[in-house]
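Trainee: sequence first, then the predicted structure:
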Amino acid sequence: MTKRAPVLADFKRIVVKVGSSLIVDPNKASAKRAWLKRLADDLADLHRAGADVLVVSSGAVALGRSVLGLQKGALKLEDSQAADAVGQIALARLWAETLHDRGLVAGQVLVTLGDTEERRRYLYARECLTRLLSLRAVPVINENDTVATAEIRYGDNDRLAARVATMASADLLILLSDVDGLYSAPPDTNPDAQHIPVVPRVTAEIEARTGGAASQYSRGGMRTKIEAAKIATTGGAHMVIADGREEAPISRIAAGGRCTWFLTPSNPVTACKKWIAGSLEPKG
């Protein structure tokens, strides 16, 4: 029996992840303000309906590299850190102004991998998010690339968003991307590829069929999204992958637009087990 997709209006705490390729125009290396305004309209609708809303937003490095005149393609660590330092200011201002225009207060939260792997730091970060939400603010979260190295970083915001969903006890994670979900095969190269609307459980077969490269402005791909699905669903949150390139993408999900839902087990694990299961690099 095929399981049905959940109803968006039923969720009470929602994490929305926005990728760099959505928020930054690759041709102009500047923010897509018109698109962001429509997304903010969606977020405001969720907020007015009573849901807690958190945003995990990429885009700082992409914005900063343009300001600093850095070349396209892969950046050296120190260049990436410099671009993040400059771009994070622009990104935070962009979100704060856009949400303010809709009566919402944004709160910037920068995290590192260690903040979700070390118990004390995890609890401090969780308390910060919980307090912001109790004040009806919208936390806008990103990885702190200025202090992260290759050995101590997420490397993509898909898994970061999944850890945030677990940390905040969210019941839904929305990954907005440049794809409209999971397929039985790569749709770009296989005309017979079929869209998969609901994934009851992330299996070894699902993991084996994923792959693909990221764009010049993003570090993720379908593989990292499947890894995020494992973290989120193990932690008690449903997850959905949807095409964010369309205007008002969350409204499209609510209206039954094409996407892929990953369902969480009916019995969520405890908060402690969530933390252990979601650790990206368990220490022996």
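Mentor: Structure's in. What do you need?
Trainee: from here on, contacts and neighbour counts on C-alpha atoms
Mentor: Fine.
Trainee: ok, which stretches of the stretch 51-200 of the chain are helices?
Mentor: 60-68, 77-100, 114-117, 119-134, 157-167 (DSSP state H, counting those that start in this stretch).
Trainee: show residues contacting the last one.
Mentor: Looking back up the chat, that one is helix 157-167. 14-17, 19, 56-58, 116, 122, 126, 142-143, 154, 171-173, 175, 220, 224-225, 227-229, 231-232, 235-237, 274-275, 278 (Cα atoms under 8 Å, 6 or more residues apart in numbering).
Trainee: please apply the same query to stretch 220-228.
Mentor: Contact with stretch 220-228 is made by 155-162, 175, 182, 202, 207, 210-214, as judged by Cα under 8 Å, 6+ apart.
Trainee: weed out the non-buried ones from these.
Mentor: Among the contacts of stretch 220-228, those scoring as buried are 155-162, 175, 182, 202, 210-211 (criterion: 16 or more other Cα atoms under 10 Å).
Trainee: between those residues, which sits nearest Gly107?
Mentor: Ala161 (15.9 Å; Cα to Cα).
Trainee: what about that closest one, distance to Ser80?
Mentor: Distance from Ala161 to Ser80, counting by Cα to Cα, to the nearest Å: 20 Å.
Trainee: Lys37 sits in which helix or strand?
Mentor: Using DSSP states H and E, Lys37 maps to helix 33-48.
Trainee: tell me what angle that helix forms with helix 77-100.
Mentor: 60 degrees (axes from the mean of the first three to the mean of the last three Cα atoms, to 10 degrees).
Trainee: pretty sure Tyr122 is touching Thr116, no?
Mentor: Yes. Between Tyr122 and Thr116 there is a contact at 4.9 Å, judged by Cα atoms under 8 Å.
Trainee: compare the two (neighbour count), which wins?
Mentor: Higher neighbour count among Tyr122 and Thr116: Thr116, with 25 against 18, using other Cα atoms under 10 Å.
Trainee: coming back round to it: most tightly packed of the helices of the stretch 51-200 of the chain?
Mentor: helix 157-167 (a mean of 28; mean count of other Cα atoms under 10 Å).
Trainee: so which residues of the chain form strands?
Mentor: Ranges of strands within the chain are 13-18, 24-25, 30-31, 52-57, 106-111, 138-143, 172-177, 182-183, 195-196, 198-199, 238-243, 259-262, based on DSSP state E.
Trainee: now render the ones you listed as CSV, adding distance to Ala96.
Mentor: Formatted as CSV, the strands of the chain follow (distance: least, Cα to Cα, whole Å):
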stretch, distance to Ala96
strand 13-18, 15
strand 24-25, 16
strand 30-31, 14
strand 52-57, 12
strand 106-111, 5
strand 138-143, 9
strand 172-177, 20
strand 182-183, 32
strand 195-196, 36
strand 198-199, 34
strand 238-243, 24
strand 259-262, 28
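Trainee: what's the closest non-adjacent residue to Ser21?
Mentor: Tyr217 (5.8 Å; Cα to Cα, 6 or more residues apart in numbering).
Trainee: structure two is appended below for comparative analysis:
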Amino acid sequence: MPIQSLLDFRDPSICKRLVIKIGSALLVDATGQVEAEWLRTIVNEIATARELGIEVVVVSSGAIAIGAKKLDFPDGGRRTLAEAQASASVGQIELASVWSKLLAERRLVAAQMLLTLDDFESRRRYLNISATIRRLLKSGVVPVVNENDTIATGEIKFGDNDRLAARVAQACDADGVILLTDVDGLYDRHPNDPEAERLAEVRGITAEIHDMADSESGSGVGTGGMTAKLLAAEIADRAGIALAILDGRPENPLARAMASQAGTIFVPQREDSGRRAWIGGRMRFNGSLTVDDGCVTALRDGNSVLAAGITRVAGNFKRGDIIQVLDVAGREIAKGLVEYSADDVEAIMGKQSGELEAILGHAPRSAVIHRDHLVMM
């Protein structure tokens, strides 16, 4: 049974594997130093979870913020890509050292994993990530994951560790994700508004829920914001993983949130297979297909993308690529593994199945994107 409440996150019969993400604003102070005493309370909570039988993976921000202060870079080291990468190179050493030291105090071994968006977009590398994390957990190790900002560019970058945490949770088949941040959940309007109310539970992320989000990071240190957290919740939801946004500012934040029932939990509404969850979590694409309203209706009824319903082809994709499916208004309605190259789709779009062999010169495949390789958004 999937997680249904905050208390379920500390029940090993329900939550056997947990991903905890910690934002830069919590972990690094204004002088660029790690909040070691606060972090020690988090480590104690990780150790308690391990004693209960819950495996824990950490996604830790903070490397750029730490390195920028050491290098005396302005704007948190994010003024240029080169400064961000240099900051990460310096900060990651210290960040890993702190995690290793504090976990060792509780007789736990830390493992560092630095990953990029490309690592998750490649099916082979994604499966390697999954295997590595599972093996580390089986050995009693606490993996500490961060984006590899020393090499990541705009094209191969998550841009926030919220979505990274959700993808890590997918890869290791976690039951829950906890995002520790500097707010205590999702509010129906900006939290500074005196009439704002916190949502204790969300079942299904709708356009109305997205409208509540603030896309900016409140601290000026991180790169997330509530929009990124909602996108992470959508990624988790596709794999049947619950996600909670909790206030990480006090010491022992997990225990405090559980005791007070403060925070927002996103209860999953679907549970795609591992491959479908991977497809649904994809963030980069070599192209897209635009389909007509009839095709949209057919897809929502569980059908495949056929050539007859395609009105536009964009990009330079090849057979086997994961691409987007858009409606006539340009909204993403699905992602899927395409059975034809972009040139072939352009040649057959709008055509009926009986016409395809004459156009292509060979027997056509059953669909442009088969329903077994299609994930609705």
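Mentor: Yep, it's here. The structure displayed is predicted, hence computed values, not measured ones.
Trainee: TM-score of the superposed pair?
Mentor: Once superposed, chain against chain, the TM-score is 0.95 (TM-score structural alignment, normalised by the length of the first structure); 279 aligned residues with a Cα RMSD of 1.4 Å.
Trainee: Throw the helices of the stretch 51-200 of the first structure into TSV and include distance to Gly244 of the first structure, thanks.
Mentor: As requested, the helices of the stretch 51-200 of the first structure are exported to TSV (distance: least, Cα to Cα, whole Å):
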stretch	distance to Gly244 of the first structure
helix 60-68	18
helix 77-100	17
helix 114-117	27
helix 119-134	24
helix 157-167	14
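Trainee: closest to Ala5 of the first structure out of the ones you listed?
Mentor: If you check each of the helices of the stretch 51-200 of the first structure against Ala5 of the first structure by Cα to Cα, helix 157-167 wins as the nearest, at 19.2 Å.
Trainee: tell me the residues of the first structure aligned with stretch 147-167 of the second structure.
Mentor: Aligned by TM-score structural alignment, stretch 147-167 of the second structure falls on residues 143-163 of the first structure.
Trainee: Gly87 of the first structure pairs with which position in the second structure?
Mentor: Using TM-score structural alignment, Gly87 of the first structure pairs with Gly91 in the second structure.
Trainee: and that match, how far from Asn148 of the second structure?
Mentor: Applying Cα to Cα to Gly91 of the second structure and Asn148 of the second structure gives a distance of 11 Å.
Trainee: also Lys101 of the second structure?
Mentor: 21 Å.
Trainee: what of Ala242 of the second structure?
Mentor: The spacing between Ala242 of the second structure and Asn148 of the second structure, counted by Cα to Cα, is 26 Å.
Trainee: looking at those two, which is more packed in?
Mentor: Legend: neighbour count by other Cα under 10 Å for Ala242 of the second structure and Asn148, higher for Ala242 (31 against 20).
Trainee: ok now stretch 239-252 of the second structure, how far from the chain's centre?
Mentor: 14 Å (Cα atoms, centre = their mean, to the nearest Å).
Trainee: from Gly67 of the second structure, how far off is the residue nearest to the spatial centre of the second structure?
Mentor: The centre of the second structure sits closest to Arg163, judged by Cα atoms, centre = their mean, with a distance of 2.3 Å. Arg163 of the second structure is 23 Å from Gly67 of the second structure, where distance means Cα to Cα.
Trainee: same check on Val57 of the second structure?
Mentor: Shown here: Val57 of the second structure relative to Gly67 of the second structure, a distance of 23 Å by Cα to Cα.
Trainee: still on that earlier bit, quick check: the residue nearest to the centre of the second structure vs Tyr126 of the second structure, distance?
Mentor: In terms of Cα to Cα, Arg163 of the second structure sits 15 Å off from Tyr126 of the second structure.
Trainee: returning to what we had before: just the closest of the buried ones among the contacts of stretch 220-228 of the first structure to Ala44 of the first structure, please.
Mentor: Lowest distance from Ala44 of the first structure to these (Cα to Cα) belongs to Leu175, with 17.5 Å.
Trainee: what does Ala242 of the second structure align to in the first structure?
Mentor: Alignment note: Ala242 of the second structure maps to His238 in the first structure; criterion TM-score structural alignment.
Trainee: does its match touch Thr264 like I think?
Mentor: Yes. Look at His238 of the first structure against Thr264 with Cα under 8 Å: they come within range, at 5.1 Å.
Trainee: what number of residues lie near the residue lying closest to Arg153 of the first structure once chain neighbours are set aside?
Mentor: For Arg153 of the first structure, ignoring the flanking residues on the chain, the nearest one in space by Cα to Cα, 6+ apart is Leu113 at 5.3 Å. Neighbour count of Leu113 of the first structure, defined by other Cα under 10 Å: 21.
Trainee: so what corresponds to Leu113 of the first structure in the second structure?
Mentor: Counting by TM-score structural alignment, Leu113 of the first structure corresponds to Leu117 in the second structure.
Trainee: from what I can see its match touches Ile156, true?
Mentor: Yes. The criterion here is Cα under 8 Å, and Leu117 of the second structure meets it with Ile156 at 5.2 Å.
Trainee: what number of residues lie near Lys208 of the second structure?
Mentor: Slight slip there: residue 208 of the second structure is Glu, not Lys. As a measure of burial, Glu208 of the second structure has 9 neighbours, counting by other Cα under 10 Å.
Trainee: nope, Ala347 of the second structure is what I meant
Mentor: Neighbours of Ala347 of the second structure under the rule other Cα under 10 Å: 14.
Trainee: in the first structure, what range does the host helix or strand of it match?
Mentor: Ala347 of the second structure is part of helix 342-348, with elements assigned from DSSP H and E. Aligned by TM-score structural alignment, helix 342-348 of the second structure falls on no residue of the first structure.
Trainee: which neighbouring elements make contact with that helix?
Mentor: Applying 3 or more Cα pairs under 8 Å, 6 or more residues apart in numbering; DSSP states H and E, one finds that helix 342-348 of the second structure makes contact with strand 310-315, helix 356-360.
Trainee: out of the ones you listed, which is the most enclosed?
Mentor: Among these, ranked by average contacts under mean count of other Cα under 10 Å, first place goes to strand 310-315 (a mean of 18).
Trainee: read off where it ends up in the first structure.
Mentor: Under TM-score structural alignment, there's no match for strand 310-315 of the second structure.
Trainee: what packs against that strand?
Mentor: By 3+ Cα pairs under 8 Å, 6+ apart, strand 310-315 of the second structure packs against strand 287-291, helix 342-348.
Trainee: need the winner for burial among those.
Mentor: By mean count of other Cα under 10 Å, these have strand 287-291 as the most buried, with a mean of 23.
Trainee: sorry, back to before: which neighbours do His238 and Thr264 of the first structure share?
Mentor: Joint contacts of His238 of the first structure and Thr264 (Cα under 8 Å, 6+ apart) are Ala232.
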